[in-house]
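Student: Pasting the sequence and the predicted model now:
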Amino acid sequence: MSEHQNHRKVRIGVQLQPQHAEWSDLRRAVVAAEEAGVDVAFNWDHFYPLYGEPEGKHLECWTVLAAWAEITSRVEIGALVTCNSYRNPELLADMSRTVDQISDGRLILGIGAGWFEKDYDEYGYEFGTAGSRLADLAQALPRIEKRLGRLYPAPTRKIPVLIGGGGEKKTLRMVAKHADIWHSFGDADVVERKVAILDEWCATEGRDPAQIERSVGVSGDPAATGPRLHELGVRLFTVGLGGPDYDLGQLRDWVAWRDEVNA
């Protein structure tokens, strides 16, 4: 199955989690990550920290992305991932187009169904069920695509859509239908299973699997986990870093590994 992705170069992402940090920390971190050679800088779309002190410092996703668009010049930027429930799909399309314009075509629209109940409760969104949130996402994706086609000025490019999640009956079918990038969480055995199912959904939807870049969250030594994931066709490897310090040491190891593999 890995032959689908052989034409792609390895890319390294960083998820700079906007928790326990001031804006100055996030600003410094994204500039340093770009200088270190990463390909993509992600944040996430939550209103409270996911780790550590639950009432700790936290900044909003899309306003941070707009600022990152202005203070970086090379890296792609995006949310890993935007929660579909928090914004009307047409508004999200317009926000995406605007950040695409500010960044001169460097936005990735990462999106998922949402899961963090505290966000919903505190901000007045209806939590529903996993099924209802997935159904909402399925309805939102074509609305986003339609609105992106109607906005003026238009996006600078076809904005890549990243869908995060591994649900085998619904999420992976949405990936096959709508995504340019699929982001998975899990070890190589999990990824291997999901990749096979994604290929089946691509066949059902009449989509060439080679059109979908495979992405996974990683940590630790790239030599230990990178080669097997690479064999499975993963080409975007993203290291998650929490604030306020954003230690880029491990990230630099992955950038060096990328350069070896791509040489």
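Tutor: Good, I have the coordinates. Residues are numbered from 1 along each chain as shown.
Student: Please count neighbours and contacts with C-alpha atoms only from this point.
Tutor: Fine.
Student: For the spatially most central residue of the chain, list the residues it contacts.
Tutor: Here the mean C-alpha position of the chain is nearest to the C-alpha of residue 80 (CA atoms, centre = their mean), at a distance of 3.3 Å. By CA atoms under 8 Å, 6 or more residues apart in numbering, the residues touching residue 80 are 15, 42, 43, 44, 45, 110, 111, 164.
Student: Quick one: those residues as CSV, columns for neighbour count, secondary structure and distance to residue 59 too.
Tutor: As requested, these are exported to CSV (neighbours: other CA atoms under 10 Å; DSSP: H, G, I helix; E, B strand; the rest coil; distance: CA to CA, whole Å):
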residue, neighbour count, secondary structure, distance to residue 59
15, 23, strand, 14
42, 28, strand, 14
43, 27, strand, 10
44, 24, coil, 10
45, 25, coil, 9
110, 28, strand, 18
111, 24, strand, 18
164, 25, strand, 21
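Student: and the residue nearest to the centre of the chain, how far is that from residue 43?
Tutor: Residue 80 sits 6 Å away from residue 43, going by CA to CA, to the nearest Å.
Student: hey, what's in contact with both of those two?
Tutor: residue 15.
Student: pull the longest strand from the chain.
Tutor: With secondary structure taken from DSSP state E, the chain has its longest strand at strand 234-241.
Student: so where does the residue lying closest to residue 220 once chain neighbours are set aside fall, helix or strand?
Tutor: Using CA to CA, 6 or more residues apart in numbering and skipping residues adjacent in sequence, the residue nearest residue 220 is residue 250, 6.9 Å away. Using DSSP states H and E, the secondary-structure element containing residue 250 is helix 249-262.
Student: alright, now check it against this:
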Amino acid sequence: MTRPVRIGVQLQPQHAPDYGLIRDAVLRSEDAGVDIVFNWDHFYPLTGDPDGAHFECWTMLGAVAEQTERVELGALVTGGGYRNPDLLADMARTVDHISEGRLILGIGGGWFERDYDEYGYEFGSAGTRLDLLKENMARIAARLKKLNPQPVRDIPILIGGGGEKKTLRLVAEYADIWHSFADLDVLTHKNKVLAEHAAAVGTDESRIERSVQWPGIESAPAFLEAGVTLFTIGISGPSYSLSEVERAVRWRDEVNPEPVSGLA
């Protein structure tokens, strides 16, 4: 294992009509020892009442950045089809400064049609959305280089998705973290595809962190063996129970190597 296991929590901004419930969940997550606090970039709930309470992603990330001290934070993931890429780069740079260098810029091609239709964006096809993501990644990279002041750090880019021809090529070109939604067998196959893309663009594929949704404590060791080191537990409002998050954090602490102290 070349990097330590990390645990993220995705605080899904749905079914919490009082923002204080989310603020409290952020605080409890940092206190529980998670490494990253994610939300998501949708406009409506994905589960439960489709017209239930829901909050917007990026304004929330600014609040999370101000509220926290240690955790990294970001969207899992930003909808590439309804965010102007130059403005998104500026938003990311700003949240990076608010957090003093803790932002992860997560992005994907987008998939939830209602987000597009209700807010007046063109949904298109999976192919056109991925073509737009390719264009957007180039614009984000260019804009980040022009901003004054510059980001606090080189903002890590997380790309979510598993398309073998387009998405994994973009992961090889731009990403520091690849978030996959695949099961173990498919992930193993796609890891090989990503390695081929990385070789084609001259990228060391080992520098790209592998990320998945938490598969449960029984299955996590197999994903770790396959190269995954970032595991994220998604939890929904209004309760935001952290019981599974706490189990995952304890497992992380068991499998991570002990810190080295003193002289070798």
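Tutor: Good, I have the coordinates. Bear in mind that the values here come from a model prediction, so they are computed numbers and not experimental data.
Student: before we move on, back to that, post-alignment, the helix holding residue 250 of structure 1 versus structure 2, mean distance?
Tutor: Taken over the aligned residues, the distance from helix 249-262 of structure 1 to structure 2 averages 0.4 Å (mean CA distance after the TM-score superposition for structure 1).
Student: Which stretch of structure 2 lines up against that helix?
Tutor: Mapping helix 249-262 of structure 1 onto structure 2 (TM-score structural alignment) gives residues 243-256.
Student: still on that earlier bit, mind putting the contacts of residue 80 of structure 1 into JSON lines with distance to residue 227 of structure 1?
Tutor: Formatted as JSON lines, the contacts of residue 80 of structure 1 follow (distance: CA to CA, whole Å):
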{"residue": "15", "distance to residue 227 of structure 1": "21"}
{"residue": "42", "distance to residue 227 of structure 1": "23"}
{"residue": "43", "distance to residue 227 of structure 1": "26"}
{"residue": "44", "distance to residue 227 of structure 1": "27"}
{"residue": "45", "distance to residue 227 of structure 1": "30"}
{"residue": "110", "distance to residue 227 of structure 1": "25"}
{"residue": "111", "distance to residue 227 of structure 1": "27"}
{"residue": "164", "distance to residue 227 of structure 1": "22"}
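Student: Tell me which two in those residues are the farthest apart.
Tutor: 15 and 111 (14.3 Å; CA to CA).
Student: related to what we said a few turns ago, from the contacts of residue 80 of structure 1, which is closest to residue 202 of structure 1?
Tutor: Residue 202 of structure 1 has its nearest neighbour among the contacts of residue 80 of structure 1 in residue 164, at 16.2 Å by CA to CA.
Student: That closest one maps to what in structure 2?
Tutor: When structure 2 is aligned by TM-score structural alignment, residue 164 of structure 1 is paired with residue 160.
Student: what sits against its match?
Tutor: Per CA under 8 Å, 6+ apart, neighbours of residue 160 of structure 2: 76, 77, 106, 107, 108, 178, 179, 180, 181.
Student: Name the nearest residue to the aligned partner of the first one in structure 1, sequence neighbours excluded.
Tutor: With the correspondence set by TM-score structural alignment, residue 76 of structure 2 lines up against residue 80 in structure 1. Spatial nearest neighbour of residue 80 of structure 1, chain neighbours left out: residue 44 (4.9 Å); criterion: CA to CA, 6+ apart.
Student: for residue 115 of structure 2, what are its contacts?
Tutor: 42, 43, 44.
Student: What residue, apart from its backbone neighbours, is nearest the aligned partner of the second one in structure 1 spatially?
Tutor: Taking TM-score structural alignment, residue 43 of structure 2 has residue 47 as its aligned residue in structure 1. Spatial nearest neighbour of residue 47 of structure 1, chain neighbours left out: residue 119 (5.9 Å); criterion: CA to CA, 6+ apart.
Student: Helix or strand for that neighbour, just tell me which one.
Tutor: Counting by DSSP H and E, residue 119 of structure 1 is found in helix 117-123.
Student: isn't residue 6 of structure 2 right up against residue 228?
Tutor: No: counting by CA atoms under 8 Å, residue 6 of structure 2 does not reach residue 228; the two are 9.5 Å apart.
Student: Please identify which of those two sits among more neighbours.
Tutor: Set residue 6 of structure 2 next to residue 228 and count neighbours by other CA atoms under 10 Å: residue 228 wins out with 24 against 19.
Student: Give the aligned equivalent of the more buried one in structure 1.
Tutor: Using TM-score structural alignment, residue 228 of structure 2 sits opposite residue 234 in structure 1.
Student: quick one, what contacts that match?
Tutor: For residue 234 of structure 1, the contact set (CA under 8 Å, 6+ apart) comprises 5, 10, 213, 214, 215, 216.
Student: What distance do you get for the third one to residue 12 of structure 1?
Tutor: The spacing between residue 213 of structure 1 and residue 12 of structure 1, counted by CA to CA, is 13 Å.
Student: same check, this time on the fourth one
Tutor: Residue 214 of structure 1 is 12 Å from residue 12 of structure 1, where distance means CA to CA.
Student: can you list residues touching both of these two?
Tutor: Taking CA under 8 Å, 6+ apart as the criterion, residue 214 of structure 1 and residue 12 both touch residue 236.
Student: Which of the helices or strands spans residue 189 of structure 2?
Tutor: Assigned by DSSP H and E, residue 189 of structure 2 belongs to helix 184-201.
Student: By how much does that helix deviate from structure 1 on average?
Tutor: Aligned to structure 1 and superposed, helix 184-201 of structure 2 gives a mean residue distance of 1.0 Å (mean CA distance after the TM-score superposition for structure 1).
Student: so that helix aligns onto which residues of structure 1?
Tutor: Taking TM-score structural alignment, helix 184-201 of structure 2 hits residues 188-205 over in structure 1.
Student: quick check: longest helix of structure 2.
Tutor: As assigned by DSSP state H, the longest helix anywhere in structure 2 is helix 126-146.
Student: More neighbours: which of residue 213 and residue 12 of structure 1?
Tutor: Neighbours per residue (other CA under 10 Å) separate residue 213 of structure 1 from residue 12, with residue 12 holding more: 25 against 19.
Student: Contacts only, for the more buried one.
Tutor: Neighbours of residue 12 of structure 1 in contact, by CA under 8 Å, 6+ apart: 38, 39, 40, 236, 237, 238, 239, 254, 255, 258.
Student: Then it would be within a strand, right?
Tutor: Yes: read with DSSP: H, G, I helix; E, B strand; the rest coil, residue 12 of structure 1 is one of the residues of a strand.
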